[in-house]
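> Pasting a predicted model and its sequence here:
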Amino acid sequence: MERNNRKPVVGITQGDGNGIGYEVIIKALSDPRSLESFTPVIYGSSKVFGFYRKLIHNLDQMDTYVIQNASEAKPKRINILNCLPDNVYVEPGQSTPEAARSAITSLERAVADIKKGDIDVLVTAPINKKAMDAEGFGNTGHTEYLQKEFNAEDVLMFMVSESLKISVVTGHVPLKDVPTLVTEDKIVNKLRLMSESLRRDFGVVAPKIAVLGLNPHCGDGGLLGDEELKTIIPAVRRANDEGILAFGPYSPDGYFGLGHYSRFDATLAMYHDQGLAPFKAIAFQDGVNFTAGLPVVRTSPDHGTAFEMAGRDLADPQSMKSAIYTAIDIFRNRIAYDRLQAGKLGK
């Protein structure tokens, strides 16, 4: 069957098995109608799945199928790919080396399968970055790991929802390092990635992107910092010269406080919390973390492991649901966009 005419195969990593990953995955897949539009493959353990399944109340029967390879996945089933040892141990709410190693194994297996084409998109459940680093993961997060795995020159941590799309120039770095890492070239590169992703992944014909300042009040003409004058404004002008509809810089407090973000297709912030704090305040329930710039589609819920509520049937699955369906939408948008571009070249 032609790739875009069949149900997408959605690979879902378990994340940290002691967090809320399994709970939000199970709840997100609990409605059997969801299996009419895609085929899920969970990378983890049928034993751990069963453990969390019993802790969740008011669930109907779930049609699961245990597999050893993604190519064995059955439609209309929740496929569980056993890639962890049979004696895997679960301690809800605890950070353990075993859980970190299991998260790494789950991710590595899923990435290997998406490279082979056995799954169509990748959805990653939350991980404990510190615990994984202690076990030799060697990356500060999913985004950095995937960039290396796919040899991507640059990638974009793109937080998306119905009401707001936002990305950052600098990601998981200490705040003290941000001013030196915010360069004109980096801003322009991020704007290129954003513009291309909005066109190809989200179907925006002529995307308009707002750029935020770094300093309070955008530096007040240099009084509170000169990064806007020396770096950000020149970057916006360079992007404009390339045909990118970038505007700014805007002062973040007024920009979000007055709802100006609704006038743009996306927003580029300078550092992690400048962008993610307002995003989670505005769109936490249905927010999705999407990695733009990769040759494959990867999304994730916009929340963490939430150890404090693990195993207590308290986790809200809405962000996981949004991550799954956003990945499917992007996958289909890319097929349509690429076909359109190929058609134009063929004329």
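Received it, and whenever you're ready, just let me know what you need. Numbers count the residues shown, from 1 in each chain.

> going forward, measure contacts between C-alpha atoms and count neighbours the same way
Fine.

> Not counting residues beside it along the chain, what's closest to Leu156?
Distances taken as CA to CA, 6 or more residues apart in numbering place Ala292 nearest to Leu156, at 4.9 Å, with adjacent residues excluded.

> In this structure the one you found contacts Glu153, no?
No - the criterion here is CA atoms under 8 Å, and Ala292 misses it with Glu153 at 11.6 Å.

> Show me what the one helix or strand Ile80 maps to is packed against.
Taking DSSP states H and E as the definition, Ile80 sits inside strand 78-82. Strand 78-82 is packed against strand 39-44, helix 46-55, strand 64-67, with contacts defined by 3 or more CA pairs under 8 Å, 6 or more residues apart in numbering; DSSP states H and E.

> then this one, side by side with the first:
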Amino acid sequence: MNRFVITCGDINGIGPEIVVKSLNWLTFRKNKSKYYFVCPENIFQKIIDQLKPDFDFEITSPNKATDSSSKVSIITLPDCREKTGYPTKSSGLTSFQALQLSYAFLKSKTAEAVITAPVSKTALNMAGIKFPGQTEMFSKWSGSKEFVMTFLSKQLNVALHTIHIPLKNVHKSLNQKELEATINVLISTLNKDLAVKSLRIAILGLNPHAGENGLIGAEEDKIVKPLIRKYSRKIVIDGPFPADAFFAKKLFKKYNFILGMYHDQVLIPFKYINSGFGVN
């Protein structure tokens, strides 16, 4: 039996609602999975007053989670005052507590995987939480120094070399050591997590026109191309590609993963192409 823990996300946003809708769909399929939904009880009660749950559930505390025999267990957090549509200090703290508890479930092997609802970085900051995002939280808690944010879909898979940093700082984070670590994580993900046998990775350039042979920037020639030559002895790895032409020509269809240098470079086309069908 697969066991999943699902966080509520920011309670002032769409998180709790989409979790209940997702659980309705998942449990309708009559799979054998077990679901733990971490959420303040007052928020869960409000949602199910408006949206009928089509699943059996039991409301319980975190320390009694393993005692619950229902398909869906609602793991309660302290009640949180709701202010729909607005980030608040309390909503930021609640979303952080849900994430902390979800990791504790993983560590104790109560659950095997975490599914996170959307959080508000503004609310997290208001609560004094200094992580730039959820990916960085799990990296810190698990002691993983090498990690990559990836987005998967049937249409294409993309990865980010840098995550939540200002655009003006991206070039400072681009060096051979860190880029090599990113590529190694992608290779491991393709081999171990996605069971891909024929690896094909595309790397996008940092600068317009992928640097135009050094005329617009030297990062491609000095950092990216030497690594492509190194890895091309073992796998198919191509680039650096100008991002605009790469997506316009639909070259992404030829590769298992597209590695972008910064957030919007790959997430704009990923979300446009998939129209909501994809997973982070």
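On my side now, so go ahead. Being a predicted model, the structure only gives us computed values, none of them experimental.

> Next, the TM-score between them, please.
Between these two chains, after superposing, the TM-score reads 0.94 (TM-score structural alignment, normalised by the length of the second structure); 277 aligned residues with a CA RMSD of 1.5 Å.

> thinking again about what came up before, of Ala292 and Glu153 of the first structure, which one has the most company?
Ala292 (25 against 9; other CA atoms under 10 Å).

> so what's the more buried one up against?
Contact partners of Ala292 of the first structure, counting by CA atoms under 8 Å, 6 or more residues apart in numbering, are 155-158, 193-194, 197.

> Looking at the second structure, name the residue matched to it.
Alignment note (TM-score structural alignment): Ala292 of the first structure has no counterpart in the second structure.

> could you measure Ala292 of the first structure against Thr299 of the first structure, distance?
9 Å (CA to CA, to the nearest Å).

> repeat for Leu245 of the first structure
25 Å.

> all strands of the stretch 1-150 of the second structure, in order?
3-7, 34-40, 57-60, 72-77, 113-115, 149-151 (DSSP state E, counting those that start in this stretch).

> mean offset of the last one relative to the first structure (after superposition)
On superposition with the first structure, the average gap between strand 149-151 of the second structure and its aligned counterparts reaches 0.4 Å (mean CA distance after the TM-score superposition for the first structure).

> And for the third one?
Averaged over the aligned pairs, strand 57-60 of the second structure sits 1.3 Å from the first structure after superposition, using mean CA distance after the TM-score superposition for the first structure.

> Against which helices or strands is that strand packed?
strand 72-77.

> Can you list the neighbours in contact with the strand it packs on?
34-41, 55-62, 65, 94, 97-98.

> Buried among these? Make that a ChimeraX selection.
Under the burial definition 16 or more other CA atoms under 10 Å, those of the contacts of strand 72-77 of the second structure that qualify are selected in ChimeraX by:
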select :34,35,36,37,38,39,40,41,57,59,60,61,62,65,94,97,98
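
> any idea how far the counterpart of Thr105 of the first structure in the second structure is from Lys130 of the second structure?
Mapped onto the second structure by TM-score structural alignment, Thr105 of the first structure lines up with Gln97. Going from Gln97 of the second structure to Lys130 of the second structure by CA to CA gives 14 Å.

> okay, the helices and strands packed on strand 78-82 of the first structure in TSV with distance to Asn333 of the first structure next?
Converted to TSV, those look like this (distance: least, CA to CA, whole Å):
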stretch	distance to Asn333 of the first structure
strand 39-44	18
helix 46-55	32
strand 64-67	29
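
> of all those, which lies closest to Leu212 of the first structure?
Relative to Leu212 of the first structure, the nearest member of these by CA to CA is strand 39-44, separated by 37.9 Å.

> What is the distance between that closest one and the centre of its chain?
Its chain's C-alpha centre and that of strand 39-44 of the first structure lie 17 Å apart, by CA atoms, centre = their mean, to the nearest Å.

> and for it, what span of the second structure is it aligned with?
By TM-score structural alignment, strand 39-44 of the first structure lines up with residues 34-39 in the second structure.

> Same check on stretch 134-151 of the first structure?
Counting by TM-score structural alignment, stretch 134-151 of the first structure corresponds to residues 126-143.

> do stretch 182-201 of the first structure as well
Going by TM-score structural alignment, stretch 182-201 of the first structure sits over residues 174-193 in the second structure.

> Any buried residues in that stretch, and which?
Buried, per 16+ other CA under 10 Å, within stretch 174-193 of the second structure: 174, 176, 179-184, 186-187, 190.

> between those residues, which is closest to Gly214 of the second structure?
Leu174 (15.6 Å).

> That closest one and His161 of the second structure: what is the separation?
Counting by CA to CA, the gap from Leu174 of the second structure to His161 of the second structure is 8 Å.

> Over to Ile273 of the second structure?
In terms of CA to CA, Ile273 of the second structure sits 20 Å off from His161 of the second structure.

> out of the two, which sits in the busier spot?
Neighbour totals were compared for Ile273 of the second structure and His161, and His161 leads with 23 against 15 (other CA under 10 Å).

> So what does the more buried one match up with in the first structure?
Using TM-score structural alignment, His161 of the second structure lines up with Val169 in the first structure.

> who's in contact with its match?
182, 186-187, 190, 268-271 are the contacts of Val169 of the first structure under CA under 8 Å, 6+ apart.

> For Ala112 of the first structure, state which of the residues you listed is nearest.
Nearest member of the contacts of Val169 of the first structure to Ala112 of the first structure, counting by CA to CA, is Lys190, at 27.1 Å.

> That closest one should be in a strand, yeah?
No - under DSSP: H, G, I helix; E, B strand; the rest coil, Lys190 of the first structure sits outside any strand and is assigned helix.

> so which strand or helix has the alignment partner in the second structure of Leu268 of the first structure?
The alignment partner of Leu268 of the first structure in the second structure, by TM-score structural alignment, is Leu259. In this assignment (DSSP H and E), Leu259 of the second structure forms part of strand 257-260.

> In three-state terms, how would the closest residue to Asp201 of the first structure other than its chain neighbours be classified?
Computed as CA to CA, 6+ apart, the closest residue to Asp201 of the first structure that is not its neighbour in sequence is Ile330, at 4.9 Å. When classified by three-state DSSP, Ile330 of the first structure comes out as helix.
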